[in-house]
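Visitor: got a predicted model here, sequence first, then my questions.
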Amino acid sequence: MSMDAVRRPAAADRFYPGGTAELGSMVDTMLAEAPAPAFDGELLGAVVPHAGYPYSGASAARVYRALRGRDIDTVAILGTAHFGKAPKLILAPQDAFQTPFGDVPVDAAVRDALAKAGDCVAVSAELHEREHSVETQLPFLQRVLPKARILPIITNLSDEAAAAAAGAALAGVLKGRKALILVASDLSHRPSAEDARRVDLATLESLQALDPGFFLRTCAVLMELGVPELHCAWCGEGAMAAGLHAMLAGGADRAQLLHYTNSGLVLEDPDEAVGYGTMLFLRTGTPATGGALRYPPEERKALLALARSSAEAYIMRRETLWPRLSENPRFNMPAGVFVTWWEGGGVGKELRGCIGVMSPDQTVRNGVAEYAVRSTQDDPRFAPVRAEELAGLAAEVSVLSPMRRSDAAGVRPGMGVELRLGARRGVFLPQVWERFPEKEEFMAMLANHKAGLPPGAWKDPAAEIRVFETESFCEA
C-alpha cells in the first residue's frame, strides 16, 4: 500500500528533541523517574497525552513504564486528526514511521485488513503528513517495545454510532493477536488551570463507567456550561470513544487512572491550560461493582446545601443558581437527579414535592440546583412552596449512577435495571425490588410490563442489560 515507504518526522524539534542523543536522554530520564504502576489483570490499552514532551512527557512515561518488556507484537495508536476532517479511521499508507531513533515498522497485514473493514475506514497520507498525535508516542515505544509494530490511526469522528462501528472494526482485526490499543489524546484546551482540572477530572472519571456513550455525553454536557475559553473538553473524543469500544470488545472491565496534570500546573500559569491524563484499561475477570458515584458525608452535605440554597434563591429572590461549573470535579459529571422535599422532619413523613430526571442531561451540580427549585414549584400534585414553608421542609437528593453494561447474571437486588431488545425498552428503579424481591419475577415484570416483551425476553442472548444504582441522602 505504501506511497513513500517511510513517513518522515513532523514533530521532531517541535514536540520533542530532533537530535538522537538529546531525545534519548530526555526519554530515558522520564522513564527512569516514572513510578512503576501497580495494577491487576491483563493490560489491553491506555490513554496517553500527545503534547510536547516538556509539558506531558513525564505523564506519558507512566504508561510506557508499564509497557516495558511486555509481550506485545502490535500497538494500535488512535490519535486526534488536527489538520483536516477525519470522520473515519484514517490509516497511513506508509510501511514505516521515522523518528530520530530510526524507523518504526507498520503492521501492514493488520492495516490492510482494517482498510477492507468497510465505510468506517479510509487511507490518507496527507492527513498523517503533519500530524503529531501518533508520532509523539513513537520514541517512547521504541525504548520500551523495540520489536513491536504499530498501527497508526487518526480520526476526529464525532458520534457514538460511528465510534461503535470503528471500534468493532479495529477489535476485529486485532482479535487473536498480541496487541495493545493506545488512545493518544490531550484533555481540555485553553481554560484556566483550575477550570481545566474541574473539567478533566470529570471526563477521566466518566471513563470509569466503561461506557463510550456516557463519556461522549460528559464531554458534551461540559461544553454546554459556557466555561470561559474552553475550546474542547477532550482533544480526540472520537478516538477515545472508538478505542474504548474496541477495548470493551476485547474484554476490558476496569479503568484505572494513573496520573493527571495540566500545562498550567507544569508552567505555573493559572490563566490558560491544556489537560493531560493517563489511564489504563484492564481485563481482570472481576468487573468493578457499584456505580461510579459514591458520595462521602462531606459531599452529601454539600449537595444538600446546594439544594436548599437553590430553592431559597429562587423562592425568595427569583434567582437561579445554574448552570455553573462546580469546584468539585465529581459534581461536574452528568447524572440523573431527583430532589424531594418532605414535611414533618425527614424521609417517609409527608411528601411536599418531588421532580427529577433519569437521563444524564446535565451535571450533578446543576441537576440538584434545578430540580431543587422545580420540585418546590412545578410538582402538579402540590401548590408551590411558599417562602415561610421552606424552613420546615427537609430536602432529599437522589443521584443515579451511570448506567453500565451487564448480563443477566450480574443483576442483583438493589440495582436499577434497563432492558433493551430490538425497539423495546423498559426501566425499573431500585425501589421496585421491594415489590418483586425475587430476581426471576423482577426481570419478568420488567420485560413484560415495562418493555412490552415476553416475560422471558431478558434471557434472550440479543437482549441488552444495563444496571445502575440510586444514591439517596436527606437533611437530618
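Guide: Looks like it came in fine. Just so it is clear, the structure is predicted and the values come from calculations on it, not from any experiment.
Visitor: CA atoms for contacts and neighbours, from now on please.
Guide: Will do.
Visitor: quick one: the strands in the stretch 301-450 of the chain?
Guide: For the stretch 301-450 of the chain, the strands defined by DSSP state E, counting those that start in this stretch occupy 337-343, 350-357, 393-400, 404-406, 416-421, 424-428.
Visitor: any idea of the angle the fifth one forms with strand 393-400?
Guide: Computed by axes from the mean of the first three to the mean of the last three Cα atoms, to 10 degrees, the angle separating strand 416-421 from strand 393-400 equals 40 degrees.
Visitor: packing partners of strand 416-421?
Guide: strand 424-428, strand 464-468 (3 or more Cα pairs under 8 Å, 6 or more residues apart in numbering; DSSP states H and E).
Visitor: okay, those strands in CSV with mean neighbour count and distance to residue 272 next?
Guide: Converted to CSV, these look like this (neighbours: other Cα atoms under 10 Å; distance: least, Cα to Cα, whole Å):
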stretch, mean neighbour count, distance to residue 272
strand 424-428, 17, 43
strand 464-468, 22, 37
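Visitor: thinking again about what came up before, of all the strands of the stretch 301-450 of the chain, which lies closest to residue 130?
Guide: Closest approach to residue 130 among the strands of the stretch 301-450 of the chain (Cα to Cα): strand 404-406, 38.0 Å.
Visitor: picking that back up, relative to residue 327, which of the helices and strands packed on strand 416-421 is closest?
Guide: Per Cα to Cα, nearest to residue 327 of these: strand 464-468, 25.4 Å.
Visitor: which helix or strand contains residue 9?
Guide: Using DSSP states H and E, residue 9 sits in no helix or strand.
Visitor: got another, please set it beside the one above:
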Amino acid sequence: MHKMKRTSTHRFFVYLLFFSIFVLSDAFAQIRHPAVAGQFYPSDPEQLSDLVNTYLEHAGKPQVEGKPIAFVVPHAGYPFSGQTAAHVYKVLYSQNVRTVILVGTGHHLGGKDAAIYPEGAFQTPLGQVKIDSAAAFALTKKYSFFKANLKAHEKEHSLETQLPFLQKVLRDFKIVPILVGDTDLKHVLEMGRALAEAAKENNASGKPTVIIASTDLSHYPKREDAVRVDMETLRAMHRLDVQASWETDEKLMNEQIPQLACTMCGAKAAMIVLSAAKVLGANHTTVLKYANSAGVPFGDPNQVVGYGAVVFSDRAASSDHSFQETADKALQLPEAHQALADNPTFSAQEQKALLQIARETIETGVQTGEPAGGNLEERKGEKTALFVTLMKKGELRGCMGSPVPVLPLGQAVRRYAFDAANRDPRFPRVKADEISQLDIEISILSPLEAVKNAEAIQPRRHGVLLSYHGHSGLFLPQVWDDIPDKVNFLSALAYQKAGAPAFAWKEPDAELYVFTVEKFKESDF
C-alpha cells in the first residue's frame, strides 16, 4: 500500500514538472504583441480578415515581369494605404516563400545600427507569425550594425501593419523583422549587401526568401506638391540606383517645399532594400500603384501623405518600359469622362459663350457684391440642372449648382457662377486679384436616375446623389479622379457631403441617384 502511494506521488511530481516546464517555456517565449490593432487596422479577427480579403480582391491581377525579388509597401492605417499595399501582396499570393525579411523605419529608434527582433513571434489578431531565428541571429553575429533590440519594436507600426496581409497570402512562412534609424549612405549599402547575402543563404538552404521595405512617401505637403515629390522619388527608385535615390531625397528636401517633412518616412529602409535587390539580380522596377491620403474619405488635400507599391524583379531581356508608362498605370490616370450621350450637346461656340457668361458674372459680382441680372433671352428656354466649378492652380476654389432643373440655362450659369465665387461655405469670397487665375468649368447634368444599390454605379461615368434620413450630398463624376475606389468615393460622399455616417450608403433606407454630365472648361480652349 505504501509502495503504491509512493509510486502515485512520484508520477504526480513528474507530471507537475513537465507541466511547469511547458508553462514556463510559453511564459518566457518572446511574443511581440500588437501595438496598433484597433487603430491602424481592426482588432477583431473576422473584420480584419474580411477587410484584407476585400483589399486583395480589388487589387486585381498584378502585371509583373520576371521573378519578384523585393518590394516597397506603405504602412499607414488601412483606410489610407491598405488598398495600395494590397497590390504588392497580391503578387505574393500563394507564392512559395518561406522567409520574409521585413525592413521598416524605426520611428522610435535612434543611431545608425539596425534593430532586429531575433526570436519568438509577432502576434496579430489573425494569429502568430514566427521569427526565422536562424537567419536573424546569423545577421547579428556576422554584422556589427545589426543588433538584437526588442524594445525598439514594442510600439513600432511599420512592420506590424504588413503582417495581416502576409498571413492571408502566404502559408508556413517566417519573418526577420528589422528596423533602421537615420543611418548614412555607407551603412545603407553595407546593410543592403548583408541582407542580400542572408537571402542567398536562405534560398540555397531551401527557404525561398523575399525582402520588403515598409515606407510611406511624402509627408504633409499639399496634394499637387505631394504628387510631384512622389513621382520624382519613384522615378529615382525606378532607375535601381541607390545613389540616385539618395541624391533625389536630398535635392527635394533642399527645395524647401512648404510643409514637406520628408520624401519617405522610411527612406533608409527603402534604399537598403533597393541595394539588396540590386545585389540579388534585380534589373526591372514596376510601380504597381500610387495613391495619397487626399484620395480617401476624410483626407485633407492641404496636408497629404503619399503611398506607393513597388516591385523589383529579375526578368529576361525584353522591351523596356519607361517609368512614365508604369507610373501612368499605377496612377490609374482617368480617361476622358463620357458625356451625356457620349456626344456633346453644345457646340464649341456655345460652350465658350456659356463660360464667358460665367466669367463676366464673377467679375461683376466681385465689384458689386450682387449677381448680374442677365438679359431677357437668358431667362427663356428649358430649365437646366448644372454646376459651376472654379479651379485655381489645380485646386478647388468653389463649386455650386443644382442637381435638378430650376432655372433656364443662361440664368442658371449666372446664378451658380456667382454662388461658386461668393457663397460656397467651404471657401472665402473670390477676390479681384484671383479672377485671372481661375479656370471655370460648367457641368450640365442629365436627369437623376434612382438605383437600387451601389452595384449599379459606374466609376468615372456616374455622378452620385445620396439621400439619407433628411441628409443629402452630391459628387460630380469628376470626383472619381481624386477618389477612384467606389467604397471610398461613397463613404466620402456620405460623411463629407451628406453629413451622414460613412457607410450610410449601404443602409436599406438610403436613396441613391446617378447622373452623367457634359462638362467643358476654359482651359479646354
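Guide: Alright, I've got the coordinates. Nothing here was measured: the structure is a model prediction, and the numbers come from that model.
Visitor: fetch the TM-score of the aligned pair.
Guide: Here the superposed chains carry a TM-score of 0.59, computed using TM-score structural alignment, normalised by the length of structure 1; 295 aligned residues with a Cα RMSD of 2.1 Å.
Visitor: so which of the strands of the stretch 301-450 of structure 1 is nearest residue 32 of structure 1?
Guide: Proximity to residue 32 of structure 1, assessed across those by Cα to Cα, is greatest for strand 404-406 (37.3 Å).
Visitor: what residues in structure 2 pair up with the closest one?
Guide: With TM-score structural alignment applied, strand 404-406 of structure 1 matches no range in structure 2.
Visitor: what's that strand in contact with?
Guide: Contacts of strand 404-406 of structure 1 with the rest of the structure, by Cα atoms under 8 Å, 6 or more residues apart in numbering, involve 209-211, 464-468.
Visitor: where exactly do the helices run in structure 1?
Guide: 20-33, 53-67, 108-115, 125-129, 138-144, 160-174, 193-206, 212-223, 237-249, 263-267, 297-317, 364-377, 387-390, 439-445 (DSSP state H).
Visitor: now the third one on structure 2. Mean distance?
Guide: Going back to what we said before, that points to helix 108-115 of structure 1. Comparison of helix 108-115 of structure 1 with structure 2 after fitting gives an average deviation of 0.7 Å (mean Cα distance after the TM-score superposition for structure 1).
Visitor: in structure 2, what range does that helix match?
Guide: The alignment of helix 108-115 of structure 1 onto structure 2 (TM-score structural alignment) covers residues 133-140.
Visitor: ditto for the longest one
Guide: Per the alignment by TM-score structural alignment, helix 297-317 of structure 1 matches no residues in structure 2.
Visitor: would you mark the buried spots in that helix?
Guide: Neighbour counts over helix 297-317 of structure 1 (16 or more other Cα atoms under 10 Å) mark 300, 303-312, 314-315 as buried.
Visitor: nearest residue to the middle of structure 1?
Guide: Nearest to the geometric centre of structure 1 sits residue 207, at 2.9 Å (Cα atoms, centre = their mean).
Visitor: just give me the match in structure 2 for that one.
Guide: In structure 2, residue 207 of structure 1 lands on residue 237 (TM-score structural alignment).
Visitor: wait, that match touches residue 246, no?
Guide: No: applying Cα atoms under 8 Å, one finds residue 237 of structure 2 not in contact with residue 246, separated by 9.5 Å.
Visitor: show me the contacts for residue 317 of structure 1.
Guide: Applying Cα under 8 Å, 6+ apart to residue 317 of structure 1 gives no contacts.
Visitor: contacting residues for residue 265 of structure 1?
Guide: By Cα under 8 Å, 6+ apart, the neighbours of residue 265 of structure 1 are 193, 273.
Visitor: which residue lines up with it in structure 2?
Guide: So residue 265 of structure 1 corresponds to residue 295, using TM-score structural alignment.
Visitor: what sits against the closest residue to residue 40 of structure 1 other than its chain neighbours?
Guide: Using Cα to Cα, 6 or more residues apart in numbering and skipping the chain neighbours, the partner closest in space to residue 40 of structure 1 is residue 284 (6.5 Å). Residue 284 of structure 1 sits next to 40-42, 252-254 when contact means Cα under 8 Å, 6+ apart.
Visitor: adding distance to residue 228 of structure 1, write the buried residues of helix 297-317 of structure 1 out as JSON lines.
Guide: Below are the buried residues of helix 297-317 of structure 1 laid out as JSON lines (distance: Cα to Cα, whole Å):
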{"residue": "300", "distance to residue 228 of structure 1": "28"}
{"residue": "303", "distance to residue 228 of structure 1": "24"}
{"residue": "304", "distance to residue 228 of structure 1": "27"}
{"residue": "305", "distance to residue 228 of structure 1": "26"}
{"residue": "306", "distance to residue 228 of structure 1": "23"}
{"residue": "307", "distance to residue 228 of structure 1": "25"}
{"residue": "308", "distance to residue 228 of structure 1": "27"}
{"residue": "309", "distance to residue 228 of structure 1": "24"}
{"residue": "310", "distance to residue 228 of structure 1": "23"}
{"residue": "311", "distance to residue 228 of structure 1": "26"}
{"residue": "312", "distance to residue 228 of structure 1": "27"}
{"residue": "314", "distance to residue 228 of structure 1": "25"}
{"residue": "315", "distance to residue 228 of structure 1": "29"}
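Visitor: which ones are touching the residue located most distally from the centre of structure 1?
Guide: The outermost residue of structure 1 relative to its centre, with distances by Cα atoms, centre = their mean, is residue 388 at 43.2 Å. Shown in contact with residue 388 of structure 1 (Cα under 8 Å, 6+ apart): no residues.
Visitor: again, only this time at 10 Å
Guide: 315-316 (Cα atoms under 10 Å, 6 or more residues apart in numbering).
Visitor: trace it over to structure 2, please.
Guide: Using TM-score structural alignment as the criterion, residue 388 of structure 1 has no counterpart in structure 2.
Visitor: with that, I have no additional questions.
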